[in-house]
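>>> Test case, fold it:
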Amino acid sequence: MRDNPEYRNVPLAIGGSSDRRGVISTCNYQAREFGVRSAMATAHALKLCPDLVLAPGRMALYSEISQQIREIFSRYTDKIEPLSLDEAYLDVTDCSMFSGSATLIAEDIRQAIFSETQLTASAGVAPCKFVAKIASDENKPNGICVITPDKLDDFVIGLPLGKIPGVGKATLGKLNNIGLYTCADVRQFPFEDLIKGFGKFGSVIWDRSHGLDDRNLSLSRQRKSVGVERTMAQDIRTKEDCIKMIDSLFPLLEKRLAKSEAKIQSQGIKLKFSDFQQTTVEHRSQLLDKEYFLELLTEGLSRQSNRGIRLVGLHVGLADPEENKQLVFTFVS
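Here you go, the predicted model:
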């Protein structure tokens, strides 16, 4: 919209064309009013919004602007944790600008971004990461939400659990099934039962519901997986057709994996069916083996239920170098 002002007041989406099984990458707020969402099939998006304007993605430009914004961030702090091309956590505890006021720092960053890129930005200011993340969504697309320490508890206690980062549809459904809808509900629920039902993540839900998040910023990100996938122009149905897709995707995966020095720890295959439901099969493996993908395919196809297959993907999980370090003892005789 910045480069094409005529698009500013019309429903707009970035994505592939409907005749090639395209998918929406992102869309503006006018399009969202019609129910258009990212990861939605373009054909379905056009049914919801017939006047939707489609534009191709420009990844090189997005990366360039992302670097430009990152440079702006670095003027205020070197403690930056990127989340995506257009989102990041900043720890401004040690920033002396504006007498250390995080609110004024955030406002100045937003002004700098607009002045230098002509793009708007929203910001969330809070004492901890997860509240800052939620706050950043409160006044989009061009606002700021500040949650000071004395307002933290009031803000958190009424939050719907679906707003807690990491609580997806499946987890939210399980929480709702036991009568938990808000952080206030969790505070009244036995901690032991939460752990029994949700394992380690139960502890996270408990902490977030009490406004607790002591995580530091991750200043160096370790890539956890490498993958390739392809959406077909027409659905495929047979194992033989899927094997052909694996044959074409495997060299691309090898090429991408060659750029990483990390060792693999698992292999996985993803199938997306004609009803847009998907399944993933992943098992531990320390060697990249195309034949093993074929074994995983057999397990994935057992869940097909006569549905067509619109997407096939291959991926490998990467081992954490720190976890692979071993202690070495020198014995002196």
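>>> hey, let's count contacts and neighbours off CA atoms from now on
Fine.
>>> Could you check how far Asn177 is from Gly317?
32 Å (C-alpha to C-alpha, to the nearest Å).
>>> These two: which has the busier surroundings?
Gly317 (22 against 10; other C-alpha atoms under 10 Å).
>>> Run through the residues that contact the residue lying closest to the more buried one once chain neighbours are set aside.
Once flanking residues are discounted, Gly317 sits nearest to Ser225: 4.4 Å by C-alpha to C-alpha, 6 or more residues apart in numbering. Shown in contact with Ser225 (C-alpha atoms under 8 Å, 6 or more residues apart in numbering): His315, Val316, Gly317, Leu318.
>>> again with Val146
Counting by C-alpha under 8 Å, 6+ apart, Val146 touches Thr103, Gly124, Val125, Ala126, Ala135.
>>> ok, now which ones touch the fourth one?
Each residue near Ala126 by C-alpha under 8 Å, 6+ apart is listed here: Ala132, Ala135, Val146, Ile147, Thr148, Pro149, Leu152.
>>> One more pass at 7 Å, please.
Counting by C-alpha atoms under 7 Å, 6 or more residues apart in numbering, Ala126 touches Ala132, Val146, Ile147, Thr148.
>>> Secondary structure element holding the first one?
Pointing back at Ala132 there. Per DSSP states H and E, Ala132 falls inside helix 129-136.
>>> Output the contacting helices and strands for that helix.
Helix 129-136 sits against strand 123-125, strand 144-146, with contacts defined as 3 or more C-alpha pairs under 7 Å, 6 or more residues apart in numbering; DSSP states H and E.
>>> What helices and strands are in contact with the first one?
Going back to what we said before, that points to strand 123-125. Applying 3+ C-alpha pairs under 7 Å, 6+ apart, we find strand 123-125 packed against helix 102-117, helix 129-136, strand 144-146.
>>> Nearest to Val186 among these would be which one?
helix 129-136 (16.7 Å; C-alpha to C-alpha).
>>> One more sequence to fold, the one below, so I can look at both together:
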Amino acid sequence: MKDEDLLPRNDCSRRIIHLDMDAFYASVEMRDHPELRGKAVVIAQDPRLHGGHGVIATANYRARKYGVGSAMPAIKAIQQIPKEELVFVDPDFAKYHAVSDQVHAIMHEVTDQIETVALDEAYLDVTQNKLQRSSVIELGCYMQQKIYAELQLTCSFGASYNKFLAKMGSEYAKPFGRTVILPQEARAFLAKQDIKEFPGIGKKTQAALRDLGINNGADLRAFGTRKLLEKFKKAGYYMAMQAYGIDLSPVRATRQRKSLGKERTFEPEIYDPVQAQTLLRQYCGEIAQSLQARGLVARVLVLKLRDRDFNTITRRQRLPAASNKAADFYPVAKELLDREPEFIENGLRLLGVSGGDLSGARYEEISLFPTDE
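Prediction:
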């Protein structure tokens, strides 16, 4: 039996688009503040004003040339970007949610089969579409051009017969790129791609693959399905499927949220309780803004912790009253964090907080005037 025969039969009948906004948060700020153009824009609180703390939400492409990107400590931007170029901008998640809703409205002109991955990216199954067009590149260009004309923002898209290849396509030619991968071209395309470009293959697995002499898609396929299964078990099976351009997962139309949260993994781990509390306060603020932008309130707060040994816990606390305000979230989240000091003592690898049991905000729960939080 050939290695390929161990894998499921491919399905090339669908037409899938992965649409990804280019440096979304930074691009929105540069659009709204033209004076930022030509600068290395980092969306984060300025650590010089917050005791050296802060985490980068995203950075524009100029900043990325200096090796600065999302989830990094904000202090890295100061260390790596020339001071005459660097500009910190405090994130405004309520605004980003509003712009994301505008982008999604344009997507819905094409299809309602939309699987939202984040504020700035989504998969669309356009096999059947509202515009009744058969050309997948025509549909992608329609959205790309309309987003630019109406919102003055750029996006990239990849199009293919499955989600995996569409995702690789959208990353292939950023920014403002478009890549279509036809079934007959998929294996040749994948053969040339470095393994770091394959979605789902993390840094540790990349290192293990390179130790085996596997550096690109061609090497992955040549290594063989059986060996990948032996070495990497279930993950090896999925890598083999990727090497042959197989992904049968459907586009799942996004359902109404039951929770809304924020979490980050840290490398290196956090050992400073003050830093953890600062991040927790920031996350509570972001969740509050997101809920307010969507007209939702939460009745439950959930804290998630993971230490350097990958011990993971979640702790839930019902709020005194339904809320979408950071001032109500943070004290509860901090109390839950304070009950688990060993996670910081042992090195905090992941910190997450989410609001659960969501529902629409009643009029009496919405403040008509801004508050200082």
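>>> Dump the helices and strands packed on helix 129-136 of structure 1 into JSON lines; add distance to Ile309 of structure 1 as well.
JSON lines is the format used below for these (distance: least, C-alpha to C-alpha, whole Å):
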{"stretch": "strand 123-125", "distance to Ile309 of structure 1": "40"}
{"stretch": "strand 144-146", "distance to Ile309 of structure 1": "43"}
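>>> highest average neighbour count across these?
Burial of these is given as mean neighbour count (mean count of other C-alpha atoms under 10 Å); strand 123-125 ranks first at a mean of 25.
>>> What span of structure 2 is that one aligned with?
Matched against structure 2 by TM-score structural alignment, strand 123-125 of structure 1 falls on residues 157-159.
>>> likewise stretch 63-74 of structure 1?
Equivalent residues of stretch 63-74 of structure 1 are located at 97-108 in structure 2, counting by TM-score structural alignment.
>>> now stretch 85-95 of structure 1
Using TM-score structural alignment, stretch 85-95 of structure 1 lines up with residues 119-129 of structure 2.
>>> before we move on, back to that, nearest to Thr182 of structure 1, out of the helices and strands packed on strand 123-125 of structure 1?
helix 129-136 (14.2 Å).
>>> sorry, back to before: now the helices and strands packed on strand 123-125 of structure 1 as JSON lines including distance to Asp247 of structure 1?
As requested, those are exported to JSON lines (distance: least, C-alpha to C-alpha, whole Å):
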{"stretch": "helix 102-117", "distance to Asp247 of structure 1": "43"}
{"stretch": "helix 129-136", "distance to Asp247 of structure 1": "41"}
{"stretch": "strand 144-146", "distance to Asp247 of structure 1": "49"}
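>>> how about the ones you listed, which one is nearest Thr231 of structure 1?
Of these, nearest to Thr231 of structure 1 by C-alpha to C-alpha is helix 129-136, at 31.9 Å.
>>> post-alignment, that closest one versus structure 2, mean distance?
Compared with structure 2 after the fit, helix 129-136 of structure 1 shows a mean deviation of 0.8 Å (mean C-alpha distance after the TM-score superposition for structure 1).
>>> Now do the match of stretch 85-95 of structure 1: distance to the chain's middle.
16 Å (C-alpha atoms, centre = their mean, to the nearest Å).
>>> So which residues make contact with that stretch?
Under C-alpha under 7 Å, 6+ apart, the answer for stretch 119-129 of structure 2 is 14-21, 24, 97, 100, 110-111, 113-116, 163, 251.
>>> One more: stretch 28-36 of structure 2?
Residues from elsewhere that reach stretch 28-36 of structure 2, judged by C-alpha under 7 Å, 6+ apart: Arg37, Gln152.
>>> how far out from the middle of the chain is that stretch?
Between the mean C-alpha location of stretch 28-36 of structure 2 and the chain-wide mean there is a distance of 22 Å, by C-alpha atoms, centre = their mean.
>>> and which of the contacts of Ser225 of structure 1 is nearest Asp235 of structure 1?
Lowest distance from Asp235 of structure 1 to these (C-alpha to C-alpha) belongs to His315, with 20.8 Å.
>>> Ser266 is in contact with the closest one, correct?
No: counting by C-alpha atoms under 7 Å, His315 of structure 1 sits too far from Ser266 to count as a contact (8.4 Å).
>>> So those two - more neighbours on which side?
His315 (21 against 18).
>>> Can you tell me the element that one falls in?
Counting by DSSP H and E, the element that carries His315 of structure 1 is strand 309-318.
>>> immediately after that strand, which helix or strand?
That would be, after strand 309-318 of structure 1 and using DSSP H and E, helix 321-324.
>>> For that following helix, buried residues please.
Buried residues in helix 321-324 of structure 1, counted by 16 or more other C-alpha atoms under 10 Å: none are found.
>>> After alignment, which residue of structure 1 pairs with Ala235 of structure 2?
Ala235 of structure 2 maps onto Phe201 in structure 1, by TM-score structural alignment.
>>> No further queries at this time; thank you.
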